[in-house]
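**Student:** requesting a structural model of the entry that follows:
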Amino acid sequence: MASTAILWFRRDLRLSDNPALIAALDSYDRLLPVYIHAPGEDAPWSPGAASNWWLHHSLRALDVSLRERGSRLLLLSGDSLACLQALIATSTASAVFWNRCYEPVSIARDSRIKQQLRAQGIRCESHNSGLLFEPWQIKTTTDQPFRVFSAFWRRATARLADIPTPTPAPGILPPLPDGISSTDGRLSQSLPEQPLDALGLLPRIGWDAAFSDSWQPGAAGAQARLRRFFDQGAHDYAVVRDQPSVAGTSKLSAHLHFGEISPRDLLQAANATAGDHEAFVRELGWREFSTHLLFHFPQTAELPLNPMFDDFPWRDPIPPVLLQAWQRGQTGIPLIDAGMRELWHSGWMHNRVRMIVASFLTKNLRIPWQTGARWFWDTLVDADLANNTQGWQWTAGSGADAAPYFRIFNPVRQGERFDPEGGYVRHWCPELARLPNRYLHAPWTAPVGILQQSGVTLGLSYPHPLVDLADTRREALAFWQQLRDTDSRANVG
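**Tutor:** As a prediction, this is how the structure comes out:
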C-alpha cells in the first residue's frame, strides 16, 4: 500500500527550498498538500486586512504551482488539529510535515498538535524554512539570548558559511492519495474543502485597488523581485536605502514573511552577485534578531522589554483627533503624512520613514507604541509580529538595542536630509508639490506670499502642524528624565 504524508503549508508558501516538502518526498509515496484557515488560533495577533489580501493571492499562486506539477492545494477551514485528524482519517496518511512558525501562540499550538498526533501513532516533523538560524542556535558565551544586535550578528556571521545552498523546486510531485480528486471537490461529508473566495480574505470594500499595481504575491513574484533588485539596485543599496524617493530597497519583506522565498535564496544571491552586499545581508540579520528576541522574550509583543517603561506616562485616554490625524496622514508634518499615505495606498512604507512616523507617534504625540504597532499590523502587507515588535520597541526606546528615549527623530530634518529634492513628499502630498524645496518639509515656515504662489492654504488645503515639534520634544524628554529618576530611586531602595 502506498504511504501518504500530509504537507501542512502555513507561512512557507513555496515549493523551492522547502525543507518540510523535501523531507516528505524522501520518505513517502504520496503527498497531500493542505492549507488550514484558522485565524482565531493566531489571536490576539490574527492577520490584518492587508496581510489577508496578500495571503489570498499567495495561496492562489501556490495552488497554480502545485497543479503544474501534478498536485493541488487543499483548503480547509477550522481548528487545525481537528482538520488534520479528519484529513488523516480520510486519506490514511501516516505522517504530517510542516515548517516552523515562531510566534508564541504558534509555538504553543504546534507543540500541542505534535503531542496529540504522535500519541495517535502519526509521524510529525517540523523544519526550519524561514530563518538562516533557529532562534536557539545563536547564544552568548554564557548560553543566554542576545539583547544587543551587534553582538548577535558578530556571532551569527561567523556561521554564515555553514548555511546550506537552497534546493530547487521539484519538477513533478507525487499524486494525491486514492479517493481524493485531483480537481476541486469535497474530501468527505465531514470534511468539506473550501473554495479560496469562501475564506473571506479579500476586503469587501475596494480599498485594495492599488495593491495589485505594486505587488505580485507568490513565489514567482518573489523570484522576479529578487532578480530585479540584484540586476538593478543592489549595488547602490548601502547608499540609497535611506532615500524614500528612490527605489533603493528590495521590497522583499512580504515575500519573506509569507515564505514565498527563502532567506537562503537572498544570501545566495548576495554572495553570487558582484559588489559589496554587506549592508543588505545585515538587514537579514536584523530579521533574524527580531525573531530571536520574540522567541526568547515572548511577552514583548505586548509589553516593553525594558521594564522601566511599564510606568511611562503615555497619554490616557488617547485623544482620537491625534491618532486619527496620524493614521490618515493629516498631521501637517509633510514627511509624516507622506509615509502614512504611502502605507494606506500601497500597504507598505519605506523603512526609514517607518522609524520617523513611529518616533512622531510615541515621542511627539506620546501615544503608546502598542497602538502604532496595531495600526501597522492591520495595514502593512509585510506585517510580521517579530519585525513589527522589534521596530516599534526600538523606536519607542523600550526594547533591546533600543534607540535611547532622548533620540527623537525630527521629521523636518530627516526630510531635508533624506528627501532633499522632495520627490517623496511631492508624490504622496501633491497639495504641496509647488512649494520650493526650502519650505517643503516645514510649510508653516513659508512666507504668506510663497504659500499663495504655491497654492497652499494652511488649515484648508493642508493642515496646520498637529503639534509643535520643539515643544513636544521637550515634554518627551522631561517625562523620560522623570522616568529615569524614578527608576534610579527604586534601584537604590
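**Student:** rest of the way, CA atoms for contacts and neighbours
**Tutor:** Noted.
**Student:** distance check, Ala198 against Gly248.
**Tutor:** Distance, Ala198 to Gly248, using Cα to Cα, to the nearest Å: 38 Å.
**Student:** which of these two has more residues huddled nearby?
**Tutor:** Using other Cα atoms under 10 Å, the more surrounded residue of Ala198 and Gly248 is Gly248, with 21 against 11.
**Student:** am I right that that one is in a strand?
**Tutor:** No: assessed with DSSP: H, G, I helix; E, B strand; the rest coil, Gly248 is coil; it does not lie in a strand.
**Student:** I'd say it and Gln232 touch.
**Tutor:** No: Gly248 is beyond contact range of Gln232, at 9.2 Å (criterion: Cα atoms under 8 Å).
**Student:** mutual contacts of these two, please.
**Tutor:** Common contacts of Gly248 and Gln232, defined by Cα atoms under 8 Å, 6 or more residues apart in numbering, are absent altogether.
**Student:** residues contacting the longest strand seen in the chain, please?
**Tutor:** Looking across the chain with DSSP state E, the single longest strand is strand 30-37. Taking contacts as Cα under 8 Å, 6+ apart, the residues outside strand 30-37 that touch it are 2-10, 24-25, 71-78, 80, 83, 173-177, 199.
**Student:** run the chain-centre distance for it.
**Tutor:** Strand 30-37 sits 24 Å away from the centroid of its parent chain (Cα atoms, centre = their mean, to the nearest Å).
**Student:** got it, and stretch 166-181?
**Tutor:** 29 Å.
**Student:** one more, please, to line up against the first structure:
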Amino acid sequence: MTSPTLVWIRRDLRLSDHAAVSAAVERGGPVIPVFLRDDLVDDLGAAPKWRLGLGLDHYAASLEDKGSRLILRSGDARAVIPALVKETGADAVYWQRAYDPDAVARDKDVKAALKEMEVEAESFAGHLMFEPWTVETKQGEFYKVYTPFWKSVRDRSVSEPLSAPSSLPAPETWPESETLEDWALGVAMNRGADVVRPFVQLGEQAAQSRLGAFLASKVADYDRTRDIPGMDGTSNLSENLSLGEISPAQCWHAGQRAKEEGKAGAETFLKELVWREFAYHLMWHTPRILTDNWREEWEAFPWNEDERKAEVKAWKQGRTGIRFVDAAMRELYVTGRMHNRGRMIVASYLTKHLMCHWKIGLEWFKDCLIDWDPASNAMGWQWSAGSGPDATPYFRVFNPVTQLDKFDKDRDYVSRWIAEEYENPHKDALAYFEAIPRQWKMSANDPYPDPIVPPDEGRKRALSAYENRSF
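**Tutor:** Below you'll find the model as predicted:
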C-alpha cells in the first residue's frame, strides 16, 4: 500500500475545492488530516480563536462523514510535523498556502526539514485566486492602487473549483489526537460566546447556502443595499472566507454566472472579492502593512497611542455619544462582525476625530472579529487612517452624523443596537449588555452619553494636525 499522506489543515476548513486534499486522495494511499495548534493559533484574539474552535469541531464532523478524522496536535510545526511523519510512516505532506510573513517563514522551515528527511512536501493555492507574485505592472512591479489591480485580473482565468472527494482513505491505525475540549480555544470569550453564537453560520454547507441565497435574492440590489447597515444587503461571507469554509474561486465563478445572467450588482460583488485579493497582494509584497504605517512618512504623525485614555475606552464600549459609531461598536460585540459602512465610520472616528493610532483599532478588531483576516484588517485600518496604500485622503473625514442621515435615515440600524434611548429596546441592543465584561458596569438603564468629541470639533482638530504635519 502507498504510504500515508499528511494533509496539514490551516485556514481551509472545507472539502470541496481543496487542492491539497484532492491531491492526497489522488496519490492512492491513506490520507491523514492534521491541524496544528502553534504560536500563530495561540496569538489569535478571543473571538477569532473561539470561531476557529467552532470551525474545527464542525470540520472534524464533516471528515467523519467521509470515513476520516481530524488529528489535533500542538507545538512548534518545525518539530511536530516531522515527528508525525515518522510516527505515521507518511512520505508526503501537503498543505494550502498562507501568505502572512510569520506563516510563510514557518512553512519554509517545515518544508526544508521535510526535504532533508526525503519526504515530499508540497504547498497548493486555494486561499486566493491570484498568487501575489503573478500579478505585476508592465514595469514588473507590484500594484499599489486597487483600480489598476482590478483591471489587470478581472479577465484572468480562475480555475474551476474542485469537487469534494466522496471519501478519504483511512490508515489502518490512526495516530493519537489531542482534543478541542482540552485546547479550550473559546475560554477568552467568557459569557460573550453564548451571545455571539446565534449569529454564526458554521461550516462549508452554511457558506454555500449563504452564497446561493445572496446571488438568488440580494445581488440585484447589491450596489445600493451594501451601504445600508440596517438592511441585510451583503453576502456575509467574510466569516466563512476567513477560515476557508468556502473558497474565493467558488464565490468568483458563482458571481460570474450571476453577471452573465444580467444580475445587477454581480460585478460589484466580484470587485469586493478582488479587494480581498488586493489586501493579500499588499501583505505579501509589503508585510510591514501589518505592523507599521505603509506610508513611512506617517511615522511622524502625532497620533495618540495610549489605550488608557478615556476616549479610547468610550470608543471600545460604544459610549462615544455618536450614534453611528456606538451602534457599530455594539454590533461588533454582539455578532462578532460589523457592517462595512460601520467599519469605515468607526475607523475614521478613532483615527481622525479622536486622533488615535490605527493600531489601537486594528488590535481591537483582531480581538473581537469572528471574520478576522490579517490582510483585510490591516489594509482596512490603514485605508481609513490615510497611512496606507490606495488610502482615503486624511483630509477626508467622515462626518458620522451626516453619514447616519444618509445611510440610516429611518434609524433602523441605530435602534437595533442602542438600547438607552428606547422604551422597548431591540433584543439585540439588550444582548450587548449580556456580552460585555461585567467590570464595564454598563446597563441599558444608563442615560445615553453626550458626544465625547463633537463631530465638527474633531474634524477641525484632525485637519489642523494634518495641515501642520512635519512630512
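**Student:** got a TM-score for the two of them?
**Tutor:** Scored against TM-score structural alignment, normalised by the length of structure 2, the superposed chains reach a TM-score of 0.92; 446 aligned residues with a Cα RMSD of 1.6 Å.
**Student:** now the longest strand of structure 1 on structure 2. Mean distance?
**Tutor:** Once the two are superposed, strand 30-37 of structure 1 sits an average of 0.7 Å from its aligned residues in structure 2 (mean Cα distance after the TM-score superposition for structure 1).
**Student:** quick one: buried residues of that strand?
**Tutor:** Arg30, Leu31, Leu32, Pro33, Val34, Tyr35, Ile36, His37 (16 or more other Cα atoms under 10 Å).
**Student:** make TSV out of the residues you listed and add distance to Pro244 of structure 1.
**Tutor:** Listed next are the buried residues of strand 30-37 of structure 1 as TSV, based on distance: Cα to Cα, whole Å:
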residue	distance to Pro244 of structure 1
Arg30	48
Leu31	45
Leu32	44
Pro33	40
Val34	39
Tyr35	36
Ile36	37
His37	36
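**Student:** from those residues, pick the one nearest Asp487 of structure 1.
**Tutor:** Closest approach to Asp487 of structure 1 among the buried residues of strand 30-37 of structure 1 (Cα to Cα): His37, at 45.2 Å.
**Student:** distance of the closest one relative to Asp79 of structure 1?
**Tutor:** His37 of structure 1 is 8 Å from Asp79 of structure 1, by Cα to Cα.
**Student:** can you tell me the closest non-neighbouring residue to the residue opposite Arg10 of structure 2 in structure 1 once aligned?
**Tutor:** Aligned by TM-score structural alignment, Arg10 of structure 2 pairs with Arg10 of structure 1. Leaving aside its sequence neighbours, Arg10 of structure 1 sits nearest to Tyr35 (Cα to Cα, 6 or more residues apart in numbering; 6.5 Å).
**Student:** secondary structure element for Arg426 of structure 1?
**Tutor:** If you go by DSSP states H and E, Arg426 of structure 1 is part of helix 423-428.
**Student:** if we can go back for a sec, how many residues are close by the match of Arg10 of structure 2?
**Tutor:** For Arg10 of structure 1, the neighbour count with other Cα under 10 Å is 17.
**Student:** equivalent analysis for Gln116 of structure 1, please.
**Tutor:** Gln116 of structure 1 has 15 nearby residues by other Cα under 10 Å.
**Student:** doesn't it belong to a strand?
**Tutor:** No: counting by three-state DSSP, Gln116 of structure 1 is not part of a strand but helix.
**Student:** tell me the counterpart of it in structure 2.
**Tutor:** Under TM-score structural alignment, Gln116 of structure 1 pairs with Ala113 in structure 2.
**Student:** residue contacts, Cys356 of structure 2?
**Tutor:** Trp303, Asn304, Glu305, Val312, Leu350.
**Student:** repeat for Leu290 of structure 2
**Tutor:** Shown in contact with Leu290 of structure 2 (Cα under 8 Å, 6+ apart): Met283, Pro374, Ala375, Ala378, Met379.
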